[in-house]
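**Student:** Following is a predicted model, sequence given first.
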Amino acid sequence: MTINLTDDNQLKAVVTAIQPFERSKGWLDNLAAFLDEVRQADLDTRASQSFQQRLWENNPVSSVGMGTVDVSAALADPTFRRWLAEASLKPLPEGAEARLAWFQQLHDEIVKRLRSYGNRVARVKVFRVLAAFYPRYFSTITYGRMALECHRAWFGTARGKPGPVPRQLALMARLEQLLGPAEDSPRALAERMTLPWIVYEDHVQTVSTEVETETSTLQGKLELKPLPALQRRKGFTSIRGGMDTLFSALSFVVEGVSREELLDFLRAEFPDYRDSSLRTLLSIFKHEFYVIQEVDGLITQTARGELFLETEDPQELIPLFITRILGVDHVLCALKDGEKTTDELIRLLKQVNPGWTTNYAPGAMLKWLRDFDLLTPTDSNTHVLTDTGRYWAGQIHWTPEPLPRMVTPESEDKPSSAAALDINSLDLAALIGAVTDGTAFSKHQASQLHCGLWAHERRHFAILAGLSGSGKTLLAQRYGEALARQFGVSPEQHVFVQAVQPGWYDPSPLFGYINPLRPDNYVRSPLLDFLLAAANHPDQPFVVILDEMNLSHPEQYFAPVLSAMESGDRLRLHNEGDSFDGVPMTLAYPANVAFIGTVNMDETTQGISDKVLDRAFTLEFWDINLDDYPHWHRFSLAEDQLTQVRECLNGLLEALAQERLHFGWRTVEDVLSYLDKALRMPDSKLTESLDDVVYARILPKLRGTESNRLHRALDNTMKVLEQHDLTRSRAKVQSLKTDLTDTGMMRFWR
């Protein structure tokens, strides 16, 4: 269940339930001792090099995160150390506004002085220092993007863009407003300043829509999280104006604009661009640099984009490049061993992606890496790593992988010498067991899916339809993973989840397209790379999951596959000759690929046409039997509480199922998870908590028009709610029933 952290009651419930010293005792003990050490330090101690070395480099407030900056030159200067020591001992002004201005001035002065020792600013370290000196006002979230995401979650996006220092003070002030002032002891201050980080880790990071490039743990320890080569973007797209164009577009969308407004802005910037080129440019901002996002028709900055504009520091984008752009990690690792000529780096990149047959794409990548201060040219026509580049090269903890060998077009009548997939060699009992063990899925459902997928020699296509939250996508994933393991291959490389988006009117989101800005470049999609890999390994199974496939019309974006799976014809990818930018013109339909689509039927989705249904094996997911749910005892509810909850949910299922208004396993899980948390709260009662979660998770789906069957469903629902004394939920259903009688229709939201 998603918690609304902008709501005072919900945020207070979250933070009061946290026990930081139980959560990470070692870190908090060290932090409390360190805060006490800083508090006791006099002016001479604070100005000493040993103290400042500890303050800047071995500070337990947080890890330095990714992109650490060397500040040794500043620490070696007694003038800098003395100034900072004196500043840290000055009394704080009274009043929130005066304190904010004082902290902002101190922050800016530290940054200004650090710039005299180097061209990069140790932003994370600066905030660790401020938090050590002023733990009542600064949290342990010293990494800029995470602080911004936490601030957005706590205050919403309508509060403007206050900047790094005001964000810190706002987070800590909100905690003081909810919990009262923290005691003036190092332990209490350590506990208070870690609360934002723990809330971020538990409730913000898990639902963030930002692209994930790092994994993080308590104390802000970060590690890059690379994508496999097949799932990476194939190089950078060259943008006229480079970084200036990025800044210009980000400045324009600060307050939020429509897609057409942004296109009009870009049209004014580039009057010679065609509309298709402008749309591609917008897509580059969104899907290559991840600096803008589109939500409910409004384009705004992502957290990364906001920080990039705010700091004019590219460090926030570099993890994206290293983990999501093919070839960047190869270049950085190659330069760790010494300087390389431009020709050597271009040859390396062509080996990484055999589809790059010209120097255009590798050359554009090297230019971007220079722009982002990762490498620099020398007078002898070689490239070397900058200090920034050396640091980031050191963060690459994996061996960079190239794309696998490309599939080349074959003659229509050329027989394949590769072995075909032998689906009959499976241990079916083990396969079905692997799919169903520990789940609510029945063996019959898993068997149906397997047989339906492979009954035809080529048309391996199933549609899982029915109740939202009934586990359709999970069943597809578990089946794909179990199938891969049966063949001894990696599930990560053989199961691909494609989230279908609204507004797909052609196959290009699935199979890529020729870039209108770079006519010699084919923009390859991750699914295309997946299918090419499948064609290279015809004896191995590959599973594609089209999640929520009817958010757009499948007969439009999926048309080439629907046609080829029926006729056996080759998939046509483009019309530019046998091979274009390493992509074959056609691809033999891969009979070792199974497609599984999941669909929900509601007002946000499209109907499924006969053209699609005629080619698919369809399974429906409407029947929910709570006896099949395997995780009742995962939560800390007592047996009598579980019995009451099960009886209530069973009753609601039976009452609502006749109108298909009932709920799936996701809702059951959310109900139990909510109760597990709610019943830990002081003075909590099962009936009240159950009433709250039924109201919030089950009733919002109630809607419909006048019918005797719907009236019966509402009557039976009210009986169940009355039986379990869920008064608030019963009153809501009564109001829905009144609406139905008076107007002939009803819905939860009105």
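**Tutor:** Alright, I've got the coordinates.

**Student:** going forward, measure contacts and count neighbours with C-alpha atoms only.
**Tutor:** Will do.

**Student:** Please identify which helix or strand holds the residue lying closest to Leu179 once chain neighbours are set aside.
**Tutor:** Closest residue to Leu179 apart from its sequence neighbours, by CA to CA, 6 or more residues apart in numbering: Lys12 at 7.5 Å. For Lys12, the host element (DSSP states H and E) is helix 8-16.

**Student:** Use this one as the comparison:
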Amino acid sequence: MDLLDLKDDEQLRAACISLQEQVMSLAGNQSWITEFQKWLVRVRDVSHEEFLSNDFQLALWDTEAVSATGMGRINISAVAENSAIAESLWQLKQKYAQTRDPSENEMLIADAWAQIAPAVAGLTKRNPRLKMYRVFALLCPGAFTSIAHHRKLRELAHALGLPLSGQRRHLHRLVLNRLNEVLGEVADIYSREGVSRLMLPWLMFVNYVQNPEGEATEISDLETGDEVLKPLPPERRRRGLLAIGGGTATIQSMIDFATDGCTREDFIQHLQSISPQSKTSTCNTQLNALIAEWGVLRANANNLQLTPRGEAFLESGDPDEVIDWMITRILGVDYLLAALRDTQLSNRDAILTLRKANPGWTTDFAPSAIIGWFRYLDLVTISEKVLNLTERGRQWVNRIHWQPKGLASIPGISPSLAQVAPVQLDIEIERPKLGALIARFDQEFRFPEELIGQLDAGLWGHTRRHFAVLTGLSGAGKTQLARNYALSLWQDDPEPSEGLLIVPVQPGWHDYTSLLGYVNPLESDAYVRTGVLDFLLQASANPTKPYTLVLDEMNLSHPEQYLAPLLSAMETGETIVFHGQVDEIDGVPPGIPYPSNLVIIGTVNMDETTHGLSDKVLDRASVIEFWDIEVKAFPGWQKSSLEDEQIALVRNLMSSLMDVLRPARLHFGWRTLNDVIGYLQQTQAGGVIEFSRALDHAIYSKILPKLRGEDSPRLQQVFTLLHATLKDAGLGMSLRKVKEMADDLAHSGSTRFWR
């Protein structure tokens, strides 16, 4: 529908006529008129005895003839059985029908409402305000519109230019009076024309006031009149709910300041007055949450004002005013509600369920915040760390008519972690026995059991300092050993990767900020976080589980520089300092005690691009060196698509080369074996390069470039044996290169592949 000014008489009249001609005539709305009219007549003509019966009362309270499906879903059986309430309703109906004075009718309704509403509220788990409006609309025809939801009625009244102060019930009469002004009064409210007039406000709200492209979380089917939730796709949703202390009461106290509108700056000062210890950046984050996560504030340039949702929530505090927004706009809310539809969930299972909705939630903080709000919003109860839906929760679950979906990809930014409590050193860390740990290793990487046992003993020989350095042959599987060990420590957890963080160390890390982050020098209230910082906070928050930090190629920079705070704290058990402020900055505490459940494994390659390890590092680490690998034990042989004869030839050649190169420590690891086999498989698939030529290429490109050294009897022996091995294998190109390098060694005293 076109945007009209409903305050203008002519435009309002045109809107009403358009609705009557184009919308009211739809089959769904005609059925609504019929049902509404039937109930009005039924209530008018019912006998006193039938009216008081339990069956009639139950039908009266549960009928949706007045308002669309989705409004007022509360178990009302106890109210229907209460004869005193039924008699009060009968008296209201009778007196209203006998009174023609509008002011007297208003007094009748006010008195009846004041008497009945408390009695009804005392018999239900939730105040059935929407059902009350529907019942009163049938008892007092012409006094109420078909909009039972007060927020939506306020939005329509605002669009019509009507005053919004006074009792909620008065808005119904004001809206109907405004329509009477432009359309004239209806002679018989029980006629189809009369019922259509009562329905007109709802159709006007749906077609002219509700904005489907903006705040609307519900849409009305023009054919059936049913009102259904309108979810956003997961990619467009807000990523979680900000944790705010104090629950919904705090939200109300925050937004109360914006009742008459205010500037951003004034609102931030108000937030700081509520929580004086909060930084400006924290208050800005809270303001953004009130706008995007709660939908209770609207920003217009530098000014803020309450949305209709915000006005309604401020007035009533009813969670239903915001739950529709969260179900349709916040990632994970519908996902967890749907998961709780048929079963209860432990708190841990609920967290893991939410993390499926967003793979970017690699910590428990964001899911825990959502679960906390579920409790504040009366969607769940939590008893002994188990979540169960409340009656309100079940009613909202029943309105989820779609299959909730999560994000398909991992966002680049992980949610913030809250400040955590200090770790107690006497907490027992859960870790499997060595035999079970070895059994869970990936069979693709067959590490000797003694090597795994050596790593395990080296890491856990100290109560707090769990630090090992893996050094030796490049490509021998040092990083894979560390990775498999870390995952096996979490073998009984459904998300074992949570306990592992692999960080590729970069050249030029000269201080700890590369690992732990730093306070933004341009904005002192902002902290530049790192994955390691969040990992440390997570480890500190979950002290019974081991968390493994793998520093890959840790000596590309000086470890004693970038690891300095951790090296010191792991020795003394004192605090790891993140910044010098008293309070947290941007969610980062000043520091945490060194987590005794933190495992650090560094991998080291020694060549001209790396640095040696200082005594400060070596004194704290268990150094494990492995230079030897068993060529025949390489699991890639079984997975290769090469023919058996070709595999045997390559395996024997690589074993011979290993024996030749090992004395000079010029041999190779499993990575090289994998690359050689991969190259041969690709050339075989291509069908252009003959197998023996391809094998020659592979040896030339993967084995020979690492040959280098100064003249010595050992190196001379290597080249002599290597020449013989390549000659026997018929690898001409590689043989010529080795002869050239041997000549260089003899004439210049040194040799290298690159000339």
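**Tutor:** Happy to help now that I have it. All values derive from a computational prediction rather than experimental measurement.

**Student:** related to what we said a few turns ago, how about the helix holding Lys12 of structure 1, which residues are buried there?
**Tutor:** 11-15 (16 or more other CA atoms under 10 Å).

**Student:** Over to stretch 107-117 of structure 2?
**Tutor:** Within stretch 107-117 of structure 2, the residues that qualify as buried are 108-109, 112-113, 116, counting by 16+ other CA under 10 Å.

**Student:** what's the matching range in structure 1 for the host helix or strand of Trp325 of structure 2?
**Tutor:** Taking DSSP H and E as the definition, one finds Trp325 of structure 2 inside helix 320-329. Using TM-score structural alignment, helix 320-329 of structure 2 lines up with residues 315-324 of structure 1.

**Student:** Return the residue of structure 2 aligned against Gln351 of structure 1.
**Tutor:** By TM-score structural alignment, Gln351 of structure 1 lines up with Lys356.

**Student:** Using the three-state scheme, assign the nearest residue to its match once chain neighbours are set aside.
**Tutor:** In this structure, Lys356 of structure 2 finds its nearest non-sequential neighbour in Gly406, 6.7 Å apart by CA to CA, 6+ apart. The local conformation at Gly406 of structure 2, judged by DSSP: H, G, I helix; E, B strand; the rest coil, is coil.

**Student:** now swap in the one 4 residues further on and tell me
**Tutor:** With three-state DSSP as the basis, the three-state label of Ile410 of structure 2 is coil.

**Student:** now it: how far from Ala357 of structure 2?
**Tutor:** 10 Å (CA to CA, to the nearest Å).

**Student:** Looking at those two, which one has more neighbours?
**Tutor:** Set Ile410 of structure 2 next to Ala357 and count neighbours by other CA atoms under 10 Å: Ala357 wins out with 23 against 12.

**Student:** My read is that that one contacts Asp334, right?
**Tutor:** No. Assessed by CA atoms under 8 Å, Ala357 of structure 2 is found out of contact with Asp334, at 9.7 Å.

**Student:** Please list the members of the buried residues of stretch 107-117 of structure 2 that lie in helices.
**Tutor:** Of these, the ones assigned to helices by DSSP state H are 108-109, 112-113, 116.

**Student:** thinking again about what came up before, secondary structure of the match of Gln351 of structure 1: a strand, I assume?
**Tutor:** No. Going by three-state DSSP, the assignment for Lys356 of structure 2 is helix, not a strand.

**Student:** how deep is it tucked in, by neighbour count?
**Tutor:** Residues near Lys356 of structure 2, counting by other CA under 10 Å, number 18.

**Student:** quick check: the one helix or strand Lys732 of structure 1 maps to aligns to which part of structure 2?
**Tutor:** If you go by DSSP H and E, Lys732 of structure 1 is part of helix 727-743. Mapped onto structure 2 using TM-score structural alignment, helix 727-743 of structure 1 covers no residues at all.

**Student:** Which strands and helices lie in contact with that helix?
**Tutor:** helix 686-697, helix 708-723, strand 745-747 (3 or more CA pairs under 8 Å, 6 or more residues apart in numbering; DSSP states H and E).
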